[in-house]
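[1] What follows is a predicted protein model with its sequence.
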Amino acid sequence: MTTVAPTTTQRLEVRGDADVVRVRQLVRGVAQEARLSLVVQTKLVTAASELARNTLVHGGGGHVTVELVTEGARTGVRAVFADDGPGIADLDLALTDGWTSGGGLGLGLSGSRRLVERFSIDSAPGAGTRVEIVTWSR
């Protein structure tokens, strides 16, 4: 397995609705820098928007780190969302299409996972949540 080296890193706090918009803008800009196709950019920005919203609504706020990364000859975008909220008691259930802890459609986590090439989540009750997503140029 090769290592992924960040070449550009930016961090944003996620404390309100305006921050979710800023996350979308940042991810779009880094995706363009990575030369992702428009379709792939749209998928990545959609996933990032959902995860930023989850960080705000369910985690009580947190931050995101967005990086332009390289792995060999390919370039991509990695975004890591983290909060110190209540955490997720049952990750398998939370990743099930249609399950929601609120009034949404229950597609945020599971939908985000389908929109990116790499998705990992670490969460436990009382320990907050950390979600990492990565998408590569073709």
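    Cool, got the structure. Residues are numbered from 1 along each chain as shown.
[2] only C-alpha atoms for contact and neighbour calcs from this point on.
    Will do.
[3] Which stretches in this protein count as strands?
    Taking DSSP state E as the criterion, the chain carries its strands at 5-14, 62-71, 74-83, 118-123, 129-136.
[4] quick check: angle from the second one to strand 74-83?
    In other words, strand 62-71. 160 degrees (axes from the mean of the first three to the mean of the last three Cα atoms, to 10 degrees).
[5] so which of the strands of the chain comes closest to Val39?
    Proximity to Val39 (Cα to Cα) singles out strand 129-136 among these, at 11.8 Å.
[6] distance between the closest one and the chain's centre?
    5 Å (Cα atoms, centre = their mean, to the nearest Å).
[7] For it, enumerate the helices and strands it packs against.
    helix 38-57, strand 74-83, strand 118-123 (3 or more Cα pairs under 8 Å, 6 or more residues apart in numbering; DSSP states H and E).
[8] how about these in a markdown table, adding distance to Glu67 and mean neighbour count?
    Listed next are those as a markdown table, based on distance: least, Cα to Cα, whole Å; neighbours: other Cα atoms under 10 Å:
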| stretch | distance to Glu67 | mean neighbour count |
| --- | --- | --- |
| helix 38-57 | 13 | 21 |
| strand 74-83 | 5 | 23 |
| strand 118-123 | 14 | 16 |
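[9] Pasting the second one now:
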Amino acid sequence: MTTPPPWAAEGGQQTHAIAKNDDVVRARQLARTLAQESKLSLVDQTKFITAASELARNTMVYGGGGELRAGLVRRNGRLGVAAVFDDTGPGIADVDLAMTDGWTSGLGLGLGLSGARRLVDEFLLDTEPGRGTTVTIIKWAR
């Protein structure tokens, strides 16, 4: 199991289901709101929102739906924003392959997981075939 993000006391975390396209839109809106609240630069806000949007879509499409937990985080006096995407789908059989640019198990461009990883400061992938996948991302204010 993954270590939970260091949720900040203010605001705590919010939990939302991801099952349909409207949920992906709501996940993106929540990512935008939290990125602004964490005082990320405009560039870093865009990076976090993009990563969260891609991971929400992956949760719906490849994981069969799941859950998003997101909120502000604090560590060593730093403020940031975190999002945790959980699903109970088929899991990822070959993580190294899945993290390779250009590889896709569907019809996408193959930039989802690897692209999301490049856009954030911390990226943690916990998966097991038949058990599902959890992806945690954090972007820290500079």
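    Thanks, I have the structure now. A quick note: this is a predicted structure, and the numbers were derived from the prediction, not measured.
[10] one step back: tell me which of the helices and strands packed on strand 129-136 of the first structure sits nearest to Thr100 of the first structure.
    Across those, closest to Thr100 of the first structure is helix 38-57 (Cα to Cα), at 11.3 Å.
[11] of all the helices and strands packed on strand 129-136 of the first structure, which lies closest to Asp17 of the first structure?
    Closest among those, using Cα to Cα: helix 38-57, at 7.9 Å.
[12] residues touching the closest residue to Gly71 of the second structure other than its chain neighbours, list them.
    Distances taken as Cα to Cα, 6 or more residues apart in numbering put Gln13 closest to Gly71 of the second structure, at 4.4 Å, once the chain neighbours are dropped. Neighbour list for Gln13 of the second structure: 7, 69-72 [criterion: Cα atoms under 8 Å, 6 or more residues apart in numbering].
[13] for Thr70 of the first structure, same thing?
    Per Cα under 8 Å, 6+ apart, neighbours of Thr70 of the first structure: 4-7, 76.
[14] returning to that earlier point: hmm, which of the contacts of Gln13 of the second structure are the buried ones?
    Burial by neighbour count, 16 or more other Cα atoms under 10 Å: within those this picks out 7, 69-72.
[15] hang on, Thr127 of the second structure packs against Thr134?
    Yes: between Thr127 of the second structure and Thr134 there is a contact under Cα atoms under 8 Å: 6.3 Å.
[16] Map the residue nearest to Gly71 of the second structure across to the first structure for me.
    Gln13 of the second structure maps onto Thr9 of the first structure when the alignment is built from TM-score structural alignment.
[17] quick one: the residue nearest to Gly71 of the second structure from Arg69 of the second structure, how far?
    6 Å (Cα to Cα, to the nearest Å).
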